[in-house]
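Asks: Pasted the sequence and its predicted model underneath.
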Amino acid sequence: MANPTTPENERIYDVLPQHHDLWDQTIETIQDALERAEHQKVTVPFGEKEAFFTKKLLQKLNLQRRSDLYIVRRSHKQGLVVSPPGPIGLLRLCTQHELLDSRTPSKLYTYTSTLSYDDEAQDYEQHHVVKSETIGDASAVRDAEQIMIAQNVLKELGFHSITVHINSLGSEECKERYYEKILQEIPEELHEICEQYRNDPVKMFICLQERLAEREDINLPQLIDNLTDTCYEHFKEVLEFLDTLEIPYQLTPQLESKTGFAHKTIFEITGEDGSVLVRGGRHDDLLTEFQAEAEQEEPITGSVGMELKVDRIVRTLAAREEFQDPERKREIFVAGVGQEGQKYALTLVSQVREEGLSVTERLGKKRLKDQLVDAREEGIELIVIAGRKEALDRSVIIRHRSSENQETVDVEQFIPFLYQKLREQNLEEVE
């Protein structure tokens, strides 16, 4: 089984012809599941105007400067931010077009590509993803619903061994509380060793773990044990919903937000090989910032969503031993002889395809013998032959490959005759 990646970079994926049925099936399964859960499909642009990313928004995105984004720019003109991270496109669309309703959440999804840089691998990666977002509901049931949808999709696609990793990053207040707790637990001379991660408690915890690995006298606190009452209750409710749904999960304190701006609940779902198939989390603060920019008088709170990585899902399924490359049934082969015959044959190809039938042709080959060899190798029984004489007479020759019997048919009766022969052929196959 060929791996659907480019040879130069396994983090950028090609989709080969033999995988496209599986690719389409995966996207269709995801879309069906989301639409059954009341999500509506939207299309967002691949880029957003650079001016949209104000200094305040960059801070919310946990970015220091615009250069941390991927920007296409011509000379001094305003640039375009390519593949903005996370749910930015969906949240911008929702607030700009006033799709928010205080009575009911706005559930949206889109199919797009993402571009990011993996610091650990020191390499770029691009993914084809379906992004979903439930906007306007801060309740824990929406967190659980996203996980439920993702699990149902993966099970329907044939994943039997998946793992839900879940964590809570809390709020800004939780981060400050955790930082103060860290300062209490470690000696003063060590206060600055991981200071750069002050706004990212998970990275701070990982950094301190690595730097203080040999200090048995220091017991590092966990962020999850230092949540505010509000954040703790929210996370507790999420876990209770998952228990009710009988969705197994692993509490993973080291789980961090790859986008840098998720808070409260974050989750990942991994496959049998440990690759991340789904990633999601809450984006309440980001929604609040978007509404502030739009100067909405009565802001609506709460937003949670996820990204389902279509390419990783397909690659995992395609690598399985039981996966079989789909064989399309080729019904008719059209051959053309000479320049006039090839032109005429091409019109016949068009007619047959308009009828919804599968047609194979090798009109780029001039010799009839070469075309018939291809028809035999493809295993196609009905062969339509057109030469200069047939073009002038407005007729076609239909040959049966196995018996080599052939008949000449008027072009006006060509399509009905083909249907008749295909019905006879299907009956013979059944018998």
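Replies: Noted; the coordinates are in hand.
Asks: From here on, just use CA atoms for contacts and neighbour counts.
Replies: Noted.
Asks: Using the three-state scheme, assign Thr112.
Replies: strand (DSSP: H, G, I helix; E, B strand; the rest coil).
Asks: distance of it from Phe53?
Replies: 20 Å (Cα to Cα, to the nearest Å).
Asks: can you check Asn167 too?
Replies: Asn167 is 28 Å from Phe53, by Cα to Cα.
Asks: Looking at these two, which one has more neighbours?
Replies: Between Asn167 and Phe53, counted using other Cα atoms under 10 Å, the more crowded position is Asn167 (24 against 17).
Asks: host element of that one?
Replies: Secondary structure from DSSP states H and E places Asn167 in strand 163-168.
Asks: Downstream of that strand, the next helix or strand is which one?
Replies: helix 172-185.
Asks: Show me what that next one is in contact with.
Replies: 169, 191, 198-201, 218-221, 223, 226-228 (Cα atoms under 8 Å, 6 or more residues apart in numbering).
Asks: among these, which are in helices?
Replies: Pro201 (DSSP state H).
Asks: Buried ones among the contacts of helix 172-185?
Replies: Buried by 16 or more other Cα atoms under 10 Å: 169, 198, 200-201, 223, 226-228, out of these.
Asks: In space, what's closest to the residue nearest the centre of the chain - neighbours in sequence excluded?
Replies: What sits nearest the mean C-alpha location of the chain, by Cα atoms, centre = their mean, is Val129, with 1.9 Å. Nearest residue to Val129, sequence neighbours excluded (Cα to Cα, 6 or more residues apart in numbering): Lys309, at 4.6 Å.
Asks: Give me the packing partners of the helix or strand where the residue nearest to the centre of the chain lies, helices and strands only.
Replies: Using DSSP H and E, Val129 maps to strand 123-135. If you count contacts as 3 or more Cα pairs under 8 Å, 6 or more residues apart in numbering; DSSP states H and E, strand 123-135 packs onto strand 9-13, helix 20-36, strand 106-118, strand 303-309, helix 310-318.
Asks: quick one, which of those is packed in tightest?
Replies: strand 303-309 (a mean of 26; mean count of other Cα atoms under 10 Å).
Asks: next one: it to chain centre, how far?
Replies: The chain centroid and the centroid of strand 303-309 are separated by 10 Å, computed with Cα atoms, centre = their mean, to the nearest Å.
Asks: Ala345 and Glu355, how far apart?
Replies: Counting by Cα to Cα - Ala345 and Glu355 are separated by 16 Å.
Asks: Who has more neighbours out of these two?
Replies: Counted by other Cα under 10 Å, Ala345 and Glu355 do not tie: Ala345 has more neighbours, with 25 against 9.
Asks: Comparison target below:
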Amino acid sequence: MPRKKTKPILSKKPVKRRREKIQRPRGMKDLLPADFVYVDFIKSIADSTLRTYSFRRMDTPIAESVDLFVRAIGEDTDIVEKEMFVLKGRSREEKLALRPEFTAGVCRAYIENGMASMPQPLKLFSWGPIFRGERPQSGRYRQFNQINFEIIGGSKPALDAQTIQIAWRILERLGLKNLVVQINSIGCEECRPVYRQMLIDYYKPNVNKLCADCKRRIKKNPLRLLDCKEEKCQRVASNAPQMFDNLCEDCHDHFKLVLELLDELDIPYMLNSSLVRGLDYYTKTVFEIRREEDINHSGSQLSLCGGGRYDGLIELLGGSPTPAVGVAIGVERIILEMKEKKIVPPEFPKPRVFLAQLGELAKREGFKIFERLYLADIDVVESFGRDSLKSQLKQAEKQKVQLTLILGQKEAVDGNILIRDMGTGIQEVTSQEKMIGDIKERLKAKEDERNDKIKMAKKKTK
């Protein structure tokens, strides 16, 4: 009986499964090159302004002991209770947290590094990422950047006013307008306990009108009742006793002088008896800078910056009694505001020269020529990753350069280089020895031509 033909068994090719894309963590943001146009501009303005006022930069670790923030910020604050990113340390005893703010770490470093021996008051600034597990929304991220500056070792009201003035000037130089300072005094250890009890007495009969968080705050942190963003809590807070009326003589005189100095500086401000800030270490002056358009709006309001005085913090962390005042500026919030107001940072100077090469020898020589151009302060761009001259010239056109240097095998051997005018397309050979002088001369001629055209255009418009 003839055998039946059987089909050969084909091995199945493994099906490649498309791997799931990994996304950035919720509430965190990628800063792309387009964002850094704003970031670098903000950083340069802040840096130059702060150095003008004799501030010096310092940095602290991104991760610090959990105990530092619990002691400094307050165990019953939202930041410590709900928002800190706590890390598992190398041992059970080690507990670290990503910093939720700068000031606690700066004060810890001030004590630990013996900075009290330096001339006081000490002016310090920092820049970097901050981490808080907040509910993400526009202007609120779980990782964000702050510009932070402190004046440590001075108790005079003039330093409070100067801190506000510097923050105001930075925002002003960035092109932001229609801003207002909201300001309050939350007293000191002498007058605040009395006011705290007044708040408790006022809120107890109204406890059923409050949100769940505020019901908890009555016992733990009654000052935070004043700045709750829930509408029903704001209605109760509108008739609460005001700290202004219960300041001791020292706090009253201090606050009065701060306001007088702001008047002298022509910085607009509004008294806000509900402003307490979310950190327990504040004393006396607290403030925020906000947009005027947000002032009369209920609900959550985002400040562009905020700060205040913290005269007891360094002693609380184990140092000697040392008065201080500081402020934090939110970088991402400023970027949002600049974009909304269509404020475009000035562009960095674009390269005016492109270096193209063709062949292995030319590429090797091209590295040396690029270094020479860099050392001669000629802004130049290259594309060493491309071999095709045609594709390199396309890149030069996209970059909108004025001159393209073309280095082929023959030019590399002869010690010459081609200079191509991208406007006219004319190419000329020059020696590599004279190259720098020739390039600078051509660029200057183009700059002079551009300036002449601008002058002629101005004359026509008159």
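Replies: Great, that's in hand. Just so you know, these numbers come straight off a predicted model, no measurement behind them.
Asks: one step back: what do we get in the second structure for the residue nearest to Val129 of the first structure?
Replies: Per TM-score structural alignment, the equivalent position to Lys309 of the first structure in the second structure is Gly330.
Asks: Distance check, that match against Pro129 of the second structure.
Replies: For Gly330 of the second structure relative to Pro129 of the second structure (Cα to Cα), the value is 10 Å.
Asks: swap in Arg442 of the second structure?
Replies: 45 Å.
Asks: returning to that earlier point: could you verify my assumption that the match of Lys309 of the first structure touches Ile147?
Replies: Yes - if you go by Cα atoms under 8 Å, Gly330 of the second structure and Ile147 touch, sitting 6.7 Å apart.
Asks: returning to what we had before: what's the farthest-apart pair in the buried ones among the contacts of helix 172-185 of the first structure?
Replies: Arg198 and Thr228 (17.4 Å; Cα to Cα).
Asks: residue contacts, the closest residue to Gln40 of the first structure other than its chain neighbours?
Replies: Leaving out its chain neighbours, the residue that sits closest to Gln40 of the first structure by Cα to Cα, 6+ apart is Leu108, at 4.8 Å. Neighbour list for Leu108 of the first structure: 39-42, 90, 132-134 [criterion: Cα under 8 Å, 6+ apart].
Asks: Next: Gly379 of the first structure.
Replies: Gly379 of the first structure neighbours (Cα under 8 Å, 6+ apart): Arg330.
Asks: what does it align to in the second structure?
Replies: Using TM-score structural alignment, Gly379 of the first structure pairs with Lys400 in the second structure.
Asks: Please tell me how far its match sits from Leu304 of the second structure.
Replies: From Lys400 of the second structure to Leu304 of the second structure the distance is 37 Å (Cα to Cα).
Asks: After alignment, which residue of the second structure pairs with Thr29 of the first structure?
Replies: Looks like Thr29 of the first structure aligns to Ile45 there (TM-score structural alignment).
Asks: My read is that that match contacts Leu174, right?
Replies: Yes - counting by Cα under 8 Å, Ile45 of the second structure does reach Leu174; the two are 7.2 Å apart.
Asks: residue contacts, Trp23 of the first structure?
Replies: Counting by Cα under 8 Å, 6+ apart, Trp23 of the first structure has contacts 15, 310-311, 314.
Asks: Redo the buried ones among the contacts of helix 172-185 of the first structure as TSV? Include distance to Gly341 of the first structure.
Replies: Formatted as TSV, those follow (distance: Cα to Cα, whole Å):
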residue	distance to Gly341 of the first structure
Leu169	70
Arg198	75
Asp200	70
Pro201	73
Leu223	76
Asn226	80
Leu227	78
Thr228	79
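Asks: and the counterpart of Arg328 of the first structure in the second structure, helix, strand or coil?
Replies: Aligning on TM-score structural alignment places Arg328 of the first structure opposite Pro349 in the second structure. What three-state DSSP gives for Pro349 of the second structure is coil.
Asks: Tell me where the stretch 201-350 of the second structure has strands.
Replies: Using DSSP state E, counting those that start in this stretch, the strands found in the stretch 201-350 of the second structure span residues 269-271, 283-291, 305-309, 324-330.
Asks: what range in the first structure does the second one sit on?
Replies: Residues 263-271 of the first structure are where strand 283-291 of the second structure lands when matched by TM-score structural alignment.
Asks: Return the distance of the matching stretch from the chain's centre.
Replies: Using Cα atoms, centre = their mean, the offset of stretch 263-271 of the first structure from its chain centre is 16 Å.
Asks: Quick one: residues in contact with that stretch.
Replies: So stretch 263-271 of the first structure is contacted by 143, 159, 161-171, 231, 235, 255-257, 276-285 (Cα under 8 Å, 6+ apart).
Asks: on that earlier part again, in the second structure, which of the contacts of Trp23 of the first structure remain in contact?
Replies: Counting by both residues aligned by TM-score structural alignment, their matches' Cα atoms under 8 Å, the contacts of Trp23 of the first structure that remain in contact in the second structure are 310, 314.
Asks: okay if I get the contacts of Trp23 of the first structure as TSV plus distance to Ile398 of the first structure?
Replies: What follows is these, written out as TSV (distance: Cα to Cα, whole Å):
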residue	distance to Ile398 of the first structure
Val15	36
Val310	44
Asp311	43
Val314	41
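Asks: biggest separation within the contacts of Trp23 of the first structure, which pair?
Replies: Val15 and Val310 (10.8 Å).
Asks: which residue ranges form the strands in the stretch 301-431 of the first structure?
Replies: Going by DSSP E, counting those that start in this stretch, the stretch 301-431 of the first structure shows strands at 303-309, 332-336, 359-361, 382-386, 395-400, 406-410.
Asks: Comparing the second one with the second structure, how large is the average distance?
Replies: When you say that, I think you mean strand 332-336 of the first structure. On superposition with the second structure, the mean distance recorded for strand 332-336 of the first structure (mean Cα distance after the TM-score superposition for the first structure) is 1.4 Å.
Asks: That strand to strand 395-400, inter-axis angle?
Replies: Orientation note: strand 332-336 of the first structure sits at an angle of 130 degrees relative to strand 395-400 (axes from the mean of the first three to the mean of the last three Cα atoms, to 10 degrees).
Asks: What's the local residue count around His76 of the first structure?
Replies: Neighbour number of His76 of the first structure under other Cα under 10 Å is 6.
Asks: Next up, the contacts around the equivalent of it over in the second structure.
Replies: Residue mapping for His76 of the first structure onto the second structure gives Ser91, with TM-score structural alignment as the criterion. By Cα under 8 Å, 6+ apart, the contact set of Ser91 of the second structure is empty.
Asks: And the contacts of stretch 99-106 of the second structure?
Replies: By Cα under 8 Å, 6+ apart, stretch 99-106 of the second structure touches 59-64, 68-69, 72-73, 79, 83-84, 126, 130-132, 148, 150, 326.
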